[in-house]
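Give me a model of this one.
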Amino acid sequence: MARRAAIDVGTNTVLLLVAEERERGWVAVVERAEITRLGRGVDRTGRLDPQAIRDTVAVLARYAGEARALGAGDPVCVATSAARDAANGAEFFEAARREAGLAPEVVSGDEEARLVWASAWRDFGAAGGLCVLDVGGGSTEVCVGDGPAPRARRSLQLGAVRLTERVAPPDPPGPAALALFRQRAAEALAPAAALLAGHPRPARMVGVAGTVTTLAAVSRELARYDAERVHGSELTLAEVDALQLRLAGLTTAARARLPGMEPKRADVIVAGSAVVAEAMRALGFDRLTVSDRGVRWGLLYDRFGRDG
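Next comes the predicted model:
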């Protein structure tokens, strides 16, 4: 049985998937996620931080070694918002080649959206169509459609890390910073509503990536993250709004201790929750289905066959 590996280098998180081809399709052998925040400060400086490059490359080297040891060969690796926005991205790519033996490919926002769609449609596609929301650290992708390829997609320069750095909230953020998060998110997401113009609203919204999965885990008070309980679960807009208020009233340290919270995401989760809520409002959804999969799974299907 063939094994393949895919790595997604995001603004906030580096994710690894090693999967095995079986009769029923691709089955995960190993999944890893580690927050290195490659994109910290990029919105302000336009450059990748040297320590963030070192931290990210160290994770890539470890992931690549694990994938090769598991018989998956060299992983296919893509880099998204931070790497494509930074003026010194070449420094990261050179270090990745030197230290990890990898050549990450920079994907555009549109391509990132297409890969996320491939994953979401495989798991949740059905009559009535989908709206897929991918809230990353540096960008947010929205796709709509009713088939294996999205009908329309939009990549927006807004994510949990970028919005947090722009607002620079106090700790705890409190009502004033939360209102500003919501305002900035609503303004940035307004163009996404045009994706629905002239078409019926899709039957289901699917939310992808760490902000959404963390909100689901915190809502369920998971003492230990459980992908099987998170993937396919639902979050209502009312739940997301209530979580925003609760999280905004806590310090970063207190948020980090909550059951279900990934500690390294605690400082950006309030901004991330605002992006999720305002996207739901802009697109007219009162609930979303949570996906624990994303670019890495779409990359696997795209490069190695959708049907496994």
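
contacts and neighbour counts: CA atoms only from here.
Fine.

Strands of the stretch 1-150 of the chain, start to end?
3-9, 13-22, 25-35, 76-79, 105-106, 130-135, 140-145 (DSSP state E, counting those that start in this stretch).

Centre of the chain to the lengthiest helix in the chain, how far?
For the chain, the helix with the greatest residue count under DSSP state H is helix 50-69. Distance, stretch centre to chain centre, for helix 50-69: 19 Å (Cα atoms, centre = their mean, to the nearest Å).

re earlier: would you mind telling me which of the strands of the stretch 1-150 of the chain is nearest Ala193?
The minimum distance between Ala193 and the strands of the stretch 1-150 of the chain falls on strand 140-145, with 9.6 Å, by Cα to Cα.

Measure how the helix or strand following that closest one sits relative to strand 130-135, angle-wise.
Next in sequence after strand 140-145, counting helices and strands by DSSP states H and E, comes strand 152-156. Strand 152-156 and strand 130-135 are oriented at 10 degrees to each other (axes from the mean of the first three to the mean of the last three Cα atoms, to 10 degrees).

this one next, for a side-by-side:
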Amino acid sequence: MNNSLEHVNSITGAVIDVGTNSVKLLVGEICDGVVSPIYETSYQTRLGSSLYSYGKLMPDSIASTCEAINQLVHKARKLSSQFIRIFATSAARDASNSSELQQLVKTETGLDLEIISEEQEAIWAFDGITQNLKPRIPIIVLDVGGGSTQLSVGLAGTRPIFQSLDLGAVRLMHSFPRMHQDEPPGLATMNECIGIVSSILDTSIDLNIKAWINRFRSQSVLFGAGGTASVLASVKNGLKKFDRQLIDSTIISTPELLAMLEQLWTKSLKDRELIVGLPKNKADIIIFGVVIYFSFIKLFQFAELRPSTRGIRFGALLDSVRAFYKNKPINF
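The predicted structure is shown next:
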């Protein structure tokens, strides 16, 4: 879906992605419909930590998230970004008081915080991953976030069929409140979690999407977007620092994914924090994100998962450049 960006001049822009678990910045150069990253970083603020218990964002989470956004805006400006787009996803969509976060961001940065729709989130993830792929290749993008999971299917270069599922790593973690982090959750609890997620996927995924997957399964490529998939690639490769090229070239077979899943669920939080490639601040929620990927792969009998570092933020940059050239309202 990048044809409208062909033969345009190079432009540097920034997007700040305010998720349920973390706030992430991508500054990139966009030229001929392709994003080349210049700088990336993130802060874990757990904006949605109280959402599934109280239905709203807590003042401390709002404050820490706004502080992170403020720092990222400052960094984007130092890197001479020609536009800065700030958007929020699942937690802000679901919270009853998300306007408080929007107002604080406006006051602190002078910029607007856009709460994007489920449709926009899914399309951006699909566009971001497929930007460098040959047209017409059947693609499935599973973007597991903290509060929701975006499922998009379609041919590269076309508009995908999509669905947003109320299923995310943080949301799922809150379904297991009695889990003791100082003890391994164990395989019995893991299988219980897989059963819950498998049931949700089987009953919730749209019949048209199921039909598309079944039709193109043998030809399609399953990409995993978002932090969980990148962490899986980092763990498989024993990465001590971020390596986009290696992560994007990693293929995780279904048996490998199951072995990693069992390893994670049979370790305590303290022991998971020692795993090379797994950031300590994600050691608690990672087990739930991996369950979602494994349950999807098991349901549709895929042989492998391909993690991708190019997802929603890359798609957001492409869309923002379109808006920039069409003179639509956007933060500068």
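
So what does Ala118 of the first structure match up with in the second structure?
In the second structure, the residue paired with Ala118 of the first structure is Asp127, using TM-score structural alignment.

how deep is Thr45 of the first structure tucked in, by neighbour count?
Applying other Cα atoms under 10 Å, we find 11 residues neighbouring Thr45 of the first structure.

ugh, wrong one, Thr13 of the first structure
21.

Find me the equivalent region of the longest helix of the first structure in the second structure.
Helix 50-69 of the first structure covers residues 59-78 of the second structure once aligned (TM-score structural alignment).

do stretch 152-167 of the first structure as well
With TM-score structural alignment as the criterion, stretch 152-167 of the first structure aligns to 161-176.

so how far is that stretch off the chain centroid?
Offset of stretch 161-176 of the second structure from its chain centre (Cα atoms, centre = their mean): 12 Å.

re earlier: distance of the match of Ala118 of the first structure relative to Lys134 of the second structure?
12 Å (Cα to Cα, to the nearest Å).

can you tell me how far Gly128 of the second structure sits from Asp243 of the second structure?
Counting by Cα to Cα, the gap from Gly128 of the second structure to Asp243 of the second structure is 18 Å.

Of the two, give the one with the bigger neighbour count.
Counted by other Cα under 10 Å, Gly128 of the second structure and Asp243 do not tie: Gly128 has more neighbours, with 26 against 14.

which residues does the spatially most central residue of the first structure contact?
What sits nearest the mean C-alpha location of the first structure, by Cα atoms, centre = their mean, is Ala209, with 3.0 Å. Contacts for Ala209 of the first structure (Cα atoms under 8 Å, 6 or more residues apart in numbering) come out as 134-136, 291-294.

Counterpart of Leu26 of the second structure over in the first structure?
Aligned partner of Leu26 of the second structure by TM-score structural alignment: Leu17.

ignore the last one, Ile285 of the second structure
Residue pairing (TM-score structural alignment): Ile285 of the second structure is matched to Val268 of the first structure.

how much space between that match and Asp292 of the first structure?
19 Å.

circling back to that earlier point, which residue of Asp127 and Lys134 of the second structure possesses the greater neighbour count?
Ranked by neighbour count (other Cα under 10 Å), Asp127 of the second structure and Lys134 place Asp127 first, with 28 against 11.

That one contacts Arg313, doesn't it?
No. Using Cα atoms under 8 Å, Asp127 of the second structure is not in contact with Arg313, being 9.7 Å away.

What lies in contact with stretch 54-73 of the first structure?
2-5, 14, 16, 18, 34, 36-38, 74-75, 92, 95-96, 99-102.

correct me, but Asp43 of the first structure touches Arg162?
Yes. At 6.3 Å, Asp43 of the first structure and Arg162 qualify as touching, with contact defined as Cα under 8 Å.

who has more neighbours, the two?
Just comparing Asp43 of the first structure and Arg162: by other Cα under 10 Å the higher neighbour count belongs to Arg162, 27 against 20.
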